[in-house]
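A.B. asks: curious how this folds, go ahead:
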Amino acid sequence: MEAAAILSAVARDAAAGSARPVVIGLCGAQGSGKSTAAARAAERLTAEGLATAVLSLDDLYLTLAERVSLAATVHPLLRTRGVPGTHDVGLGIALLDGLARGGTVRLPRFDKAVDDRAPTDAWPLTPPDLRVLLFEGWCVGAVPQADAALVEPVNALEADEDGDGRWRRYVNDQLAGPYRALFARLDRLVLLRAPDFGVVRGWRIEQEQALRRATGGGMSDAGIDRFIRHYERLTRHILKEMPGRADATIALDPNRTII
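C.D. replies: You can find the predicted model right below:
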């Protein structure tokens, strides 16, 4: 059974008992295939008569100007999009609450080519008969770490550029506050569980190589190494903590095959 089929089954079960659109969270490390699984699940559900839309956590990123401001006032590492604290949580909550009231909403889109939010006229409208929203992202549904876990850096990025722990404490506080309210709106949570953090580099390099073949642009392998260090702490925490409470956990091997 493929990941999309499992995700579809969870969504059908949730939608069967709900008078409003249900929100299914899909969490997975970078390169785990969550975007592909969500798209295929949406196709399946729509074909079965359950109008479905997909929202990526990536599309809730703060604008470039907002992240530049955060970098100047809170911590320079917050200019890089990705970690909690670099998303517009208020926008996410507003659109999920709008769906719960039965209206149509515009789903935001982020243009990674220019590292900024796309114009609102490029945001698609949800169908008026929407029954399922698949909300996918690398830290969707994540919870904060204990304060004691923040003391020691997990990699060179934290040791060299966050020596006082200010960045990682800010990220953790965001999970404990605004993101908790956002993720509380999930009806179900599905985890695509990587075997360990060690495979993420290879998965992410595969993604970037495909991008380079398609567009001629993209990060170098050295750039990817630095980029994924921003995600390492929370990814390791998710892999350890989330399987015990997710509604479904789909374990993957290094080739992304379900085991």
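
A.B. asks: for the rest of this, base every contact and every neighbour count on C-alpha atoms.
C.D. replies: OK.

A.B. asks: how close does residue 228 get to residue 81?
C.D. replies: The spacing between residue 228 and residue 81, counted by Cα to Cα, to the nearest Å, is 11 Å.

A.B. asks: so these two - more neighbours on which side?
C.D. replies: Taking neighbours as other Cα atoms under 10 Å, residue 228 and residue 81 compare with residue 81 leading, 21 against 18.

A.B. asks: burial count for the residue nearest to the more buried one when sequence neighbours are not counted?
C.D. replies: Closest residue to residue 81 apart from its sequence neighbours, by Cα to Cα, 6 or more residues apart in numbering: residue 61 at 6.8 Å. Using other Cα under 10 Å, residue 61 has 29 neighbouring residues.

A.B. asks: what about the strands in the stretch 1-150 of the chain?
C.D. replies: Taking DSSP state E, counting those that start in this stretch as the test, the strands found in the stretch 1-150 of the chain are 22-28, 52-56, 110-111, 116-117, 132-137.

A.B. asks: strand 52-56 and the longest one, what's the angle between them?
C.D. replies: So the one you mean is strand 22-28. 40 degrees (axes from the mean of the first three to the mean of the last three Cα atoms, to 10 degrees).

A.B. asks: cool, and the last one?
C.D. replies: Angle between the axes of strand 132-137 and strand 52-56 is 20 degrees (criterion: the same axes, to 10 degrees).

A.B. asks: I figured residue 51 hits residue 134, correct?
C.D. replies: No: Residue 51 sits out of contact with residue 134 when judged by Cα atoms under 8 Å, with a separation of 11.0 Å.

A.B. asks: please identify which of those two sits among more neighbours.
C.D. replies: residue 134 (26 against 20).

A.B. asks: quick one: that one and residue 25 touch, right?
C.D. replies: Yes: using Cα under 8 Å, residue 134 and residue 25 qualify as a contacting pair, with a distance of 6.2 Å.

A.B. asks: just after whichever strand or helix holds residue 192, pick out the following helix or strand.
C.D. replies: With elements taken from DSSP states H and E, the one containing residue 192 is strand 188-193. Reading on from strand 188-193 to the C-terminus, the next helix or strand found by DSSP H and E is helix 200-215.

A.B. asks: and this one, please, so the two structures can be compared:
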Amino acid sequence: MSPEAILTPLVADVLAAAEGRPLVVGICGAQGSGKSTLAAALSARFEDAPVLSIDDLYLCRAERRRLAAEVHPLFATRGVPGTHDVALGLDLIAGFRRGQALSLPRFDKATDDRADGAEPVPAGAKLLLFEGWCLGAEPAPADAPINSLERDEDPDGRWRARVEASLAGPYAALFGEIDLLIFLAAPSFETVADWRWQQEAALARALPGAAAVMSRGEIDRFVAHYERITRRLLRDLPARADVTLWLDADRRCVRIRRHGETAREDADSDGGSG
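C.D. replies: Below is the predicted model of the structure:
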């Protein structure tokens, strides 16, 4: 069974229980796990509910260059906590809860910068789908390097410490706005690099000649920025998420668990350990 088919009745039940109160549903999953596809499918199921990606909250390239110059060079690369406009995200969610019309920002990954314009959302929406790779992440000590990127480019741990401090501060407030958190759990971190490469290959096919399309080696370095938090989420988030769907390498759901329940195998799956 697809994640969409599994989650549609669950989200419908939660919406009904909310009795008209605006609801923020968070979808967390590593790069390439299908969270954007799932969010789009749920949006279509629920009267074109607006979708906000944490990627669309990225600081513009000029702001990240400033962070790179003033704090640490690794902040030039988008993605980790500290490279998003969290205040904008909180303002958008506050406006959604007040029933206001919204203008959702969009980020252009091909140019690595904020896109011109925004997506209008009419007033009165009752469901906001908020998706992102690190939703629900909690801070941890910025301890010894776990990969060559951290060892060679952050030997004193300044970048790691700033990322963890961001999680402990503004990101905690942003993630605290989520009413229902869904986690798409990859089978392993090693699968994530393959998924991210599939995404980049699709971008290259769609935008031939785009300057920001990365090679496989560049993808592996890019994903290394996320490794520490991704591994932590795979280890810890199933115990805290409201719903966890364990995926196999083909993104099929092989196991499901709602918070407080015993995990069960997906009856329509052909098996797998998740």
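
A.B. asks: give me the TM-score for this pair.
C.D. replies: The TM-score (TM-score structural alignment, normalised by the length of structure 1) is 0.93; 250 aligned residues with a Cα RMSD of 1.2 Å.

A.B. asks: residue in structure 2 paired with the residue nearest to residue 81 of structure 1?
C.D. replies: Mapped onto structure 2 by TM-score structural alignment, residue 61 of structure 1 lines up with residue 58.

A.B. asks: how close does its match sit to residue 257 of structure 2?
C.D. replies: As judged by Cα to Cα, residue 58 of structure 2 and residue 257 of structure 2 stand 31 Å apart.

A.B. asks: same check, this time on residue 183 of structure 2
C.D. replies: Here the criterion is Cα to Cα. By it, residue 183 of structure 2 lies 10 Å from residue 257 of structure 2.

A.B. asks: one more: residue 24 of structure 2?
C.D. replies: In terms of Cα to Cα, residue 24 of structure 2 sits 20 Å off from residue 257 of structure 2.

A.B. asks: and what of residue 177 of structure 2?
C.D. replies: 22 Å.

A.B. asks: what about the helices in the stretch 151-259 of structure 1?
C.D. replies: Chain-ordered helices for the stretch 151-259 of structure 1, with DSSP state H, counting those that start in this stretch as the definition, fall at 156-161, 166-176, 178-183, 200-215, 221-241.

A.B. asks: so which of the ones you listed comes closest to residue 14 of structure 1?
C.D. replies: With distances scored as Cα to Cα, the stretch of those nearest to residue 14 of structure 1 is helix 178-183 (16.1 Å).

A.B. asks: and residue 105 of structure 2, what does it touch?
C.D. replies: The contact partners of residue 105 of structure 2, by Cα atoms under 8 Å, 6 or more residues apart in numbering, come to 56, 57, 114, 115, 117, 118, 119.

A.B. asks: run a quick neighbour tally on the second one.
C.D. replies: Residue 57 of structure 2 sits with 21 neighbouring residues when counted by other Cα under 10 Å.

A.B. asks: next: the fifth one.
C.D. replies: Using other Cα under 10 Å as the criterion, residue 117 of structure 2 is surrounded by 11 other residues.

A.B. asks: cool, and the last one?
C.D. replies: Residue 119 of structure 2 is flanked by 13 other residues according to other Cα under 10 Å.

A.B. asks: any idea what it aligns with in structure 1?
C.D. replies: Residue 119 of structure 2 is assigned residue 124 in structure 1 as its aligned equivalent, the criterion being TM-score structural alignment.

A.B. asks: isn't that match right up against residue 107?
C.D. replies: Yes: with contact defined as Cα under 8 Å, residue 124 of structure 1 counts as touching residue 107 (5.6 Å).

A.B. asks: list residues touching both of the two?
C.D. replies: Between them, residue 124 of structure 1 and residue 107 have no joint contacts when contacts are counted by Cα under 8 Å, 6+ apart.

A.B. asks: what span of structure 2 is stretch 100-107 of structure 1 aligned with?
C.D. replies: The aligned range for stretch 100-107 of structure 1 is 97-104, by TM-score structural alignment.

A.B. asks: quick check: end-to-end length of the matching stretch?
C.D. replies: Start to finish, the residues bounding stretch 97-104 of structure 2 are 14 Å apart (Cα to Cα).

A.B. asks: what does that stretch contact?
C.D. replies: Applying Cα under 8 Å, 6+ apart, the contact partners of stretch 97-104 of structure 2 are 21-23, 52, 92, 95-96, 118-126.

A.B. asks: distance between that stretch and the chain's centre?
C.D. replies: Distance of stretch 97-104 of structure 2 from the chain centroid (Cα atoms, centre = their mean, to the nearest Å) equals 21 Å.

A.B. asks: show me what counts as buried in it.
C.D. replies: When burial is assessed from 16 or more other Cα atoms under 10 Å, stretch 97-104 of structure 2 yields the following buried residues: 97, 99, 100, 102, 104.

A.B. asks: do stretch 238-250 of structure 1 as well
C.D. replies: Of the residues in stretch 238-250 of structure 1, those scored as buried under the neighbour-count criterion (16+ other Cα under 10 Å) are 238, 239, 242, 243, 246, 248, 249, 250.

A.B. asks: map the fourth one across to structure 2 for me.
C.D. replies: Right, residue 243 of structure 1. Using TM-score structural alignment, residue 243 of structure 1 sits opposite residue 238 in structure 2.

A.B. asks: for residue 210 of structure 1, same thing?
C.D. replies: Under the alignment defined by TM-score structural alignment, residue 210 of structure 1 is paired with residue 202 of structure 2.

A.B. asks: neighbours around its match, how many?
C.D. replies: Neighbours of residue 202 of structure 2 (other Cα under 10 Å): 13.
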